[in-house]
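Chemist: Sequence and predicted model, in that order:
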Amino acid sequence: MNTWPELTALYEVLPELGSCALYDVHIDERDTSVTLGFETAHLPDHPLPEWGEPGTAYNTLYFTLVFTGVRDLRISGILAEAERTVRITEAATGRCEVAVAGGTRSIRFSAAGSRVTRVRVGLQGAL
């Protein structure tokens, strides 16, 4: 279930989600979706040519995962901790179980599906 063609085309080995900065969490109760925005300094093995030269044109990759058909959403605190784990597993029902947990905060839910909606690069720390 965790196969995202937009990312697997870029990487030999996908970055571990727990090592990526979680910069955005958006919960949409109308569409029963949760969007998680990640950024990583683990640059792609196969970058897109239009991105330019790694290190000078960009040093960070941003990507957004949208989870749809969300059920059993549980939130404890506001998730802004640097130390946290991200787990996405497939349940016997075929749904994916998502858990992002820090020392005192967490967000957990089950989703019918997931997809990448945006991949972009940028220069982190550039003025």
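Modeler: Done, it's in.
Chemist: can we go C-alpha only for contacts and neighbour counts from here?
Modeler: Fine.
Chemist: Which stretches in this protein count as strands?
Modeler: 21-28, 33-40, 60-68, 71-76, 84-90, 96-102, 106-111, 113-122 (DSSP state E).
Chemist: put this beside the first:
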Amino acid sequence: MSTAPWPELAALYDTPPELSSCPLYYVHVDERDTSVTLGFETARLPDRPEPQWAHRAYNTLRFFVVFTGVEDLRMTGLAAGHPDGGDHVLIGVSGDGRRQVTVTGPSRSLGFSAAASAVTRTRVYLRGSV
């Protein structure tokens, strides 16, 4: 699944970036709300930036995807990874319409199904060289 189902990104891009090209830098599990939030970043700048970004210097967009109605959560190795740490994120849709999410990487793995997902926040910033 690409990022196309998220209208919040479609409003910024003619063709939103594929998740496979966006490093995962943030994972938050909220067991009370049965949600998982994943944070991604991309150096691919928006085709239609937000007006409040017009007078800022930036070279990176960060966005947060919240998955709700999470079930069958499986986690191993919760070590924080570097944004370019090699995590691989796959999102598919099952026959009953649930999102099937897997994250695999050198220091962690995460898997779950979710009833829905949405981009809840986008922001730009100036990322220095690492």
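Modeler: Arrived safely, thanks for sending. As the structure is a prediction and not an experimental result, all values here were calculated from the model.
Chemist: Can you give me the TM-score here?
Modeler: TM-score for the superposed chains, counting by TM-score structural alignment, normalised by the length of structure 1: 0.87, backed by 124 aligned residues with a CA RMSD of 2.0 Å.
Chemist: Dump the strands of structure 1 to TSV, plus distance to L48 of structure 1 and mean neighbour count.
Modeler: Shown next, in TSV, are the strands of structure 1 (distance: least, CA to CA, whole Å; neighbours: other CA atoms under 10 Å):
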stretch	distance to L48 of structure 1	mean neighbour count
strand 21-28	22	15
strand 33-40	16	20
strand 60-68	11	19
strand 71-76	35	13
strand 84-90	27	16
strand 96-102	29	19
strand 106-111	30	20
strand 113-122	10	16
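Chemist: want to try a markdown table for these, with distance to T3 of structure 1 as columns?
Modeler: Shown next, in a markdown table, are those (distance: least, CA to CA, whole Å):
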| stretch | distance to T3 of structure 1 |
| --- | --- |
| strand 21-28 | 19 |
| strand 33-40 | 16 |
| strand 60-68 | 11 |
| strand 71-76 | 21 |
| strand 84-90 | 11 |
| strand 96-102 | 12 |
| strand 106-111 | 14 |
| strand 113-122 | 9 |
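Chemist: Looking at the ones you listed, which is nearest to P5 of structure 1?
Modeler: Nearest to P5 of structure 1 among the strands of structure 1 is strand 113-122 (8.2 Å), distances taken as CA to CA.
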